[in-house]
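A.B. asks: structural data only, the sequence is not supplied:
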């Protein structure tokens, strides 16, 4: 007498729905991050083109606008403007990584790669966390190259190595925060093309209505408060302070983020991560249910 044992396969949709601990979730995230980093290595033009825009901004702003913009405490000094400029260029570069995150996630959704991940026994949030980690590594590499270019045009660090490392840390924290906004955008649109446009269109007003390229004192009275409370402005002023790139006579506007830029930068970035990571993971779960 034989007994036939029937095995009931578990549904793919349930594979990732089990309870997974933080350690396993981290390992899953690192696997996804490695996959995205290897993809970047196979398509190096993505990194190369990511370098072109910030380098162009450095050269154009340094030599076209240098000496034409009045810096409080330094006047129309071209060298002072180059020092003043680089904090804004660094911050703009890390925030523009948002578009890459948006397009990459939208492409994975369109090609069905997200569905394949969904069928695996892995943490749901690992797909997005791994993608944002990979984007963070790419952003760090771009910052290194950009810093070299900045040195070539006359930018210098004046406050020591530790403060410089803290400045780069704040820049990477801001960039990581903004990649979660990009992740949410990528999950909310239907194509990589729409994700790229959606990831960029709001960044231009955010970065230009700030203290990145001109002091808020030079703006209309109704616009200056918007620039001064912009989270992007807090990071720009924080890195200028930590790099020692502020003119000797510079007086920050009398508002809390400008008077406490390092603390404000860290707090703003942490709040953005907390809000948009929650929204993105929730959106991801709904998209794959």
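C.D. replies: Good, I have the coordinates. This structure is a prediction, so every number in the text was calculated from the model and none was measured.
A.B. asks: for the rest of this, base every contact and every neighbour count on C-alpha atoms.
C.D. replies: Fine.
A.B. asks: just to check, residue 95 is in contact with residue 180?
C.D. replies: No. Shown here, residue 95 and residue 180 do not form a contact pair, counting by C-alpha atoms under 8 Å, at 10.7 Å.
A.B. asks: against that first model, consider the following:
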């Protein structure tokens, strides 16, 4: 190495392997995904205001529903019922990070730069969704702390609580792939911001995240009963052992009786559909 040549970082995708040894394909994919995830997390660290949506907005929902609406919906029992729904809604909304992030990379030409590098195309999307999964973990940590402040408690066992958080994070990962697909179809960041929220708001509110789905009229009740956010919320409440207020009509039907299995199945189906579609769209965009 020349005296004035700076050593290359191991995280530099352009760095060549030592002694001419090439990485195995699966190891290259893991390495490339980690590099992209690291790059995205560095962006968040340098611009911490990007975390406002993932932290401040869920806090607003907690205090709004817990104290403004909660007094007429069941008080302390409603607050225990509420938190699992807030968890599911928060990680669903975090899909907007992926949408806006990918749209921004496209608009700035960063995707074009990545296309010229010897790296897996799937790694670009995987790195983005993994970094946003870290954001969802941070959101959950904030929400758990806020939940304990307003009176929410984990009444179930440690293993059940770990399973509940695992289901929520699996759903977060699945939703981020929908966000990736949306971002790849968005021509600008401004469009991505709008489109990313248009479908998330009805998805989260036509569910049992905040109320019992049984109180909704006709078709809306059917949509809410089979809504993935309802399943994730119900699975969380069941595993956290958080009951509903006595005034709430208990949910019935197969989706309610098998909420844990259905929540996992919803996330896996979303991944099975969204991942190949996002990869196909990325190839079309990157080849332009």
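C.D. replies: Happy to help now that I have it. On a predicted model such as this, the values are computed, not experimentally measured, just so you know.
A.B. asks: for the helix ranked longest in the second structure, buried residues please.
C.D. replies: Longest helix in the second structure, counting residues (DSSP state H): helix 121-150. Residues of helix 121-150 of the second structure classed as buried: 121-137, 139-140, 142-144, 146-147, 150 (neighbour count, 16 or more other C-alpha atoms under 10 Å).
A.B. asks: over to stretch 222-241 of the second structure?
C.D. replies: For stretch 222-241 of the second structure, by 16+ other C-alpha under 10 Å, it's 223-241.
A.B. asks: in strands, which of the residues you listed fall?
C.D. replies: Assignment to strands by DSSP state E places none of these there.
A.B. asks: so which of those are in helices?
C.D. replies: Those of these lying in helices (DSSP H): 223-226, 228-240.
A.B. asks: now do the same contact list for residue 240 of the second structure.
C.D. replies: 153-157, 160-161, 164 (C-alpha atoms under 8 Å, 6 or more residues apart in numbering).
A.B. asks: ok, the aligned partner of residue 245 of the first structure in the second structure - how many residues close by?
C.D. replies: For residue 245 of the first structure, the aligned residue in the second structure is residue 242 (criterion: TM-score structural alignment). Using other C-alpha atoms under 10 Å, residue 242 of the second structure has 23 neighbouring residues.
A.B. asks: measure residue 242 of the second structure to residue 209 of the second structure for me?
C.D. replies: According to C-alpha to C-alpha, to the nearest Å, residue 242 of the second structure stands 13 Å off from residue 209 of the second structure.
A.B. asks: what lines up with residue 128 of the first structure in the second structure?
C.D. replies: Checking TM-score structural alignment: residue 128 of the first structure goes with residue 125.
A.B. asks: state the distance from its match to residue 108 of the second structure.
C.D. replies: Taking C-alpha to C-alpha, one finds residue 125 of the second structure at 16 Å from residue 108 of the second structure.
A.B. asks: likewise for residue 29 of the second structure?
C.D. replies: 24 Å.
A.B. asks: the two: who's more crowded?
C.D. replies: Here residue 29 of the second structure and residue 108 are compared on neighbour count by other C-alpha under 10 Å; more neighbours surround residue 29, at 20 against 13.
A.B. asks: check which helix or strand the more buried one maps to.
C.D. replies: helix 25-46 (DSSP states H and E).
A.B. asks: what does that helix correspond to over in the first structure?
C.D. replies: Under TM-score structural alignment, the match for helix 25-46 of the second structure in the first structure covers residues 21-42.
A.B. asks: list of residues touching the matching stretch?
C.D. replies: 46-47, 122-123, 125-134.
A.B. asks: isn't residue 13 of the first structure up against residue 289?
C.D. replies: Yes. Using C-alpha under 8 Å, residue 13 of the first structure is in contact with residue 289, at 7.3 Å.
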